[in-house]
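Student: Can you look at this prediction? I've put the sequence above it.
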Amino acid sequence: MSTARHILLIIGGGIAAYKASELIRLIKKAGMTVRCVLTESGAQFVTPMTLAALSENEVHTTLWSLKDEAEMGHIQLSREADLVVVCPATANLLAKMAGGIADDLATTLLLATDTPVLAVPAMNVRMWEHAATQRNLEQLKADGIAIMPPDEGDMACGEYGPGRLPDPEAIMAEISRRLGDGSGTTLDTASELGPNPLDGQPAFAPDAHRPLHGRHVLITAGPTREPIDPVRYIANRSSGRQGFAIAAAAAEAGADVTLVAGPVHLPTPAGVMRVDVETAREMEAAVHAALPADIAIMVAAVADWRAAENADQKIKKKGDAPPPLKLAENPDILAGLANHKARPGLLIGFAAETENIAEHARAKLARKGCDWIVANDVSGDVMGGDENSVHIITAEGSEIWERLPKPEVARRLVEKISTTITEEN
């Protein structure tokens, strides 16, 4: 069975549609297969024959093809893909997607698909900056659609500004990043581009706007599970929600985000590359494999201990006395990263505390060798709840953020990181 990735490319009706030909060539060169859906407007700029010759597949143009609906159907067309790419995504297409309109083949399959979707907008600068378009983009992000921001530059209409389609090479790099970076890491593509945990919070403005653009941010989240036998394990109550919210906020700020996640049932934030692990040692290996990184935020609640011996079979009761459980210490991922030869420029640790929050956090800052400690009071329902209260401890001092929704904590933390990075440069 072929393991080649499958791309469904939807081509909207804008002058930038001519770049679709080069994008198809790059997709094929990467060893992926590509099927094209060409809108009626898109056919004004590029022909089905050209796309068919380049993709080596039939080009689909209408919802009313008896042959296509009998043999494949618009729903099956999208479900065979690993990623649906809308390029160029015109203002009209974005508006229809945001409104749930399904009046042609492209919009119908977009409404019917459960496959991750990447939209690459291209339009006149005035259209891009219009309140309606920005409102539609926010709705699409909230719906879990990944948006690749347009470039800024000269346009075919003679104007200058944001709205220009990125170069095909950049789009191809974004496609590859979302399907896996080629390092052998297996990603769960069914959940890779899930809803944004920022829960409707205002997005960072485009461009400058995107203060972490070009930065690689490495984040850990969730608990680890340390097996005792095939049915039992040592774990904790971490939900991963704070770490996932920080990953979403960092991606919104323009960063390339790698999220190393323990065993949690959360959708991957849009624009984030996720690596799933279970144990502390697996998390450590994944963190080191993701280096180098400009910024590392170690949010995960890593188990301090693991069973020294993992039984191959379920441990049975023998008499009234419980069997002894010998423990071994897990690696200290944060301290190890502080001493790593590829230490991130800004290293942030998290501390889950129930008392003497600031005092314990200052001690951890000195002990671990990181730059900041974000200490959160996990008494009550914090580990599984919607809100968090944190102390930010640095060498320069500390600040307290009273109880806030976790998405807001994430956004404020990313803003503080962005400001710090900017000031240092």
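Tutor: Now that the structure is in, tell me what you want to look at. This is a predicted model, so every value here is computed, not measured.

Student: going forward, measure contacts between C-alpha atoms and count neighbours the same way
Tutor: OK.

Student: Distance check, the closest residue to Leu346 other than its chain neighbours against Leu347.
Tutor: Leaving aside its chain neighbours, Leu346 sits nearest to Ile295 (4.8 Å; criterion: Cα to Cα, 6 or more residues apart in numbering). Going from Ile295 to Leu347 by Cα to Cα, to the nearest Å gives 6 Å.

Student: Now do the strands in the stretch 201-350 of the chain.
Tutor: 216-221, 226-229, 232-234, 256-261, 272-276, 295-298, 305-307, 327-329, 346-353 (DSSP state E, counting those that start in this stretch).

Student: Mind putting these into JSON lines with distance to Ser379 and mean neighbour count?
Tutor: Formatted as JSON lines, the strands of the stretch 201-350 of the chain follow (distance: least, Cα to Cα, whole Å; neighbours: other Cα atoms under 10 Å):
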{"stretch": "strand 216-221", "distance to Ser379": "19", "mean neighbour count": "26"}
{"stretch": "strand 226-229", "distance to Ser379": "23", "mean neighbour count": "20"}
{"stretch": "strand 232-234", "distance to Ser379": "20", "mean neighbour count": "15"}
{"stretch": "strand 256-261", "distance to Ser379": "23", "mean neighbour count": "26"}
{"stretch": "strand 272-276", "distance to Ser379": "27", "mean neighbour count": "24"}
{"stretch": "strand 295-298", "distance to Ser379": "20", "mean neighbour count": "24"}
{"stretch": "strand 305-307", "distance to Ser379": "21", "mean neighbour count": "20"}
{"stretch": "strand 327-329", "distance to Ser379": "25", "mean neighbour count": "12"}
{"stretch": "strand 346-353", "distance to Ser379": "8", "mean neighbour count": "22"}
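
Student: Comparison target below:
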Amino acid sequence: MLTDRRVLLVVSGSIAAYKALDLVRLLRKAGAAVTAILTAGGARFVTKEALAGITGQRVHDDLWAAEAEIGHIRLARWPDLVVVAPASAGLLARMAQGLTDDLAATVLLATRAPVLVAPAMNPAMWEHPATRANMAALRSRGVRVVGPGTGAMAEPESGPGRLAEPPEILAAIEAMLAPGGRPLAGRHALVTAGPTHEPIDPVRYIANRSSGKQGYAIAAALAALGARVTLVSGPVMLPDPPGVTAVRVESAREMLAACEAALPADIAVMAAAVADWRVAREATQKLKKEPGAAAPVLEMALNPDILATLSRHAQRPGLVVGFAAETEKVVQHATEKRLRKGCDWIVANDVSGDVMGGERNTVHLVTAEGVEDWPELPKSEVAERLARRIAEAMA
């Protein structure tokens, strides 16, 4: 709950600005006091009257009027948290540059309160190097980020850039404002995600169907609890999670090298679906199919065991969590794997259905104390639940 907590909400120019009204409703229901700043762009999508009606407070939109009546410094000092939702590409750029060309930018520069931004923009704008650089600068200064999501836009296209849904933004706000809301602050978490690609020749490889969604969600959930997260990712079609340092690799050997380079770490969550084998001798030229010739025989070699290596490493993280993707005897195989690998926990899931690439997961948490059977959940909720359990263990 957010009883007696003060949230200053900045609404900037995006067609998603209407969702700010629902966010205010959720904040007030949770007990927070909300005051809003409406930018000129935001006013093209929602009205001052609508925001005033739902916040129960005067809406601020003019730097000079605020200077005369309340003062932008007083406004900047009032909140426990400043939330920018939606955060347009333009306002994010002005924040990164420290501009003071309107009330919102001036208050954001003057505030000493923590800041949470919820970006919302066209996918091309979100992926543009300028926006990426602005986000990196803001994160380096401690600005927290929630979203954006991926999906259909107002324009007839789809991709990353959708405003996070109000309940997701509320959860991020609660995590930042609740007592102990950043229990992993000062901790370094190493997370692996996605598949590995093991080359056969310059154009072919061995892989699996892992989408990386679960590992990416875990990285984001740990970052939301305050951890400094290094995400070592195999080839996936996902944007880097906000506030996370991502290292992209291809093969299992590259993934192990990246993991060892990231040490020391307090926490390691090995969610990647690493290929067990690779071709012993990768062809330097494309293997050709010759008329009448037999199919080539591929000699296989074992890949390094990343989970076992980190579990027995000289710089072993304090908590090592493995994953077991099984199609039968899920808990039995995971229990055996935990002992064999030397890790602390195993997250086991049945991948005989559409888990790989899907949005939901049913997992079992296997520890030395026993097995916790979790219900089927969205992968984001699996990640949040696991992150909370990790935070409890690290405490």
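Tutor: In hand now; what should we look at? Predicted model, so just to flag it, every value in this text is computed and none were measured.

Student: what residue is smack in the middle of the second structure?
Tutor: Residue closest to the average C-alpha location in the second structure (Cα atoms, centre = their mean): Ala220, at 2.7 Å.

Student: Need the contact partners of the biggest helix by length in the second structure.
Tutor: Assignment by DSSP state H gives helix 379-394 as the longest helix of the second structure. If you take Cα atoms under 8 Å, 6 or more residues apart in numbering as the criterion, helix 379-394 of the second structure is touched by 183-184, 213-215, 217-218, 221-222, 225, 319, 359-361, 363.

Student: picking that back up, can you say which of the strands of the stretch 201-350 of the first structure is nearest to Val37 of the first structure?
Tutor: For Val37 of the first structure, the closest of the strands of the stretch 201-350 of the first structure is strand 272-276, at 26.1 Å, according to Cα to Cα.

Student: what range in the second structure does that closest one sit on?
Tutor: Using TM-score structural alignment, the residues of the second structure aligned to strand 272-276 of the first structure are 244-248.

Student: Now that stretch on the first structure. Mean distance?
Tutor: Compared with the first structure after the fit, stretch 244-248 of the second structure shows a mean deviation of 0.3 Å (mean Cα distance after the TM-score superposition for the first structure).

Student: chain center to that stretch, what's the gap?
Tutor: 11 Å (Cα atoms, centre = their mean, to the nearest Å).

Student: now swap in stretch 369-387 of the second structure and tell me
Tutor: 16 Å.

Student: Flag every buried residue along it.
Tutor: For stretch 369-387 of the second structure, the neighbour count (16 or more other Cα atoms under 10 Å) marks Val371, Lys379, Ser380, Glu381, Val382, Ala383, Glu384, Arg385, Leu386, Ala387 as buried.

Student: So which bit of the first structure is that stretch matched to?
Tutor: Under TM-score structural alignment, the match for stretch 369-387 of the second structure is residues 396-414.

Student: Show the end-to-end separation of that stretch, please.
Tutor: 18 Å.

Student: next one: stretch 151-165 of the second structure
Tutor: 12 Å.

Student: Which of the strands of the stretch 201-350 of the first structure sits closest to Lys318 of the first structure?
Tutor: strand 226-229 (15.6 Å).

Student: what sits up against that closest one?
Tutor: 233-235, 278-280, 303, 305-307, 309-315.

Student: Show me the helices in the stretch 201-350 of the first structure, by range?
Tutor: 241-252, 280-290, 333-338 (DSSP state H, counting those that start in this stretch).

Student: Dump these to a markdown table, plus distance to Leu94 of the first structure.
Tutor: Listed next are the helices of the stretch 201-350 of the first structure as a markdown table, based on distance: least, Cα to Cα, whole Å:
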| stretch | distance to Leu94 of the first structure |
| --- | --- |
| helix 241-252 | 18 |
| helix 280-290 | 34 |
| helix 333-338 | 42 |
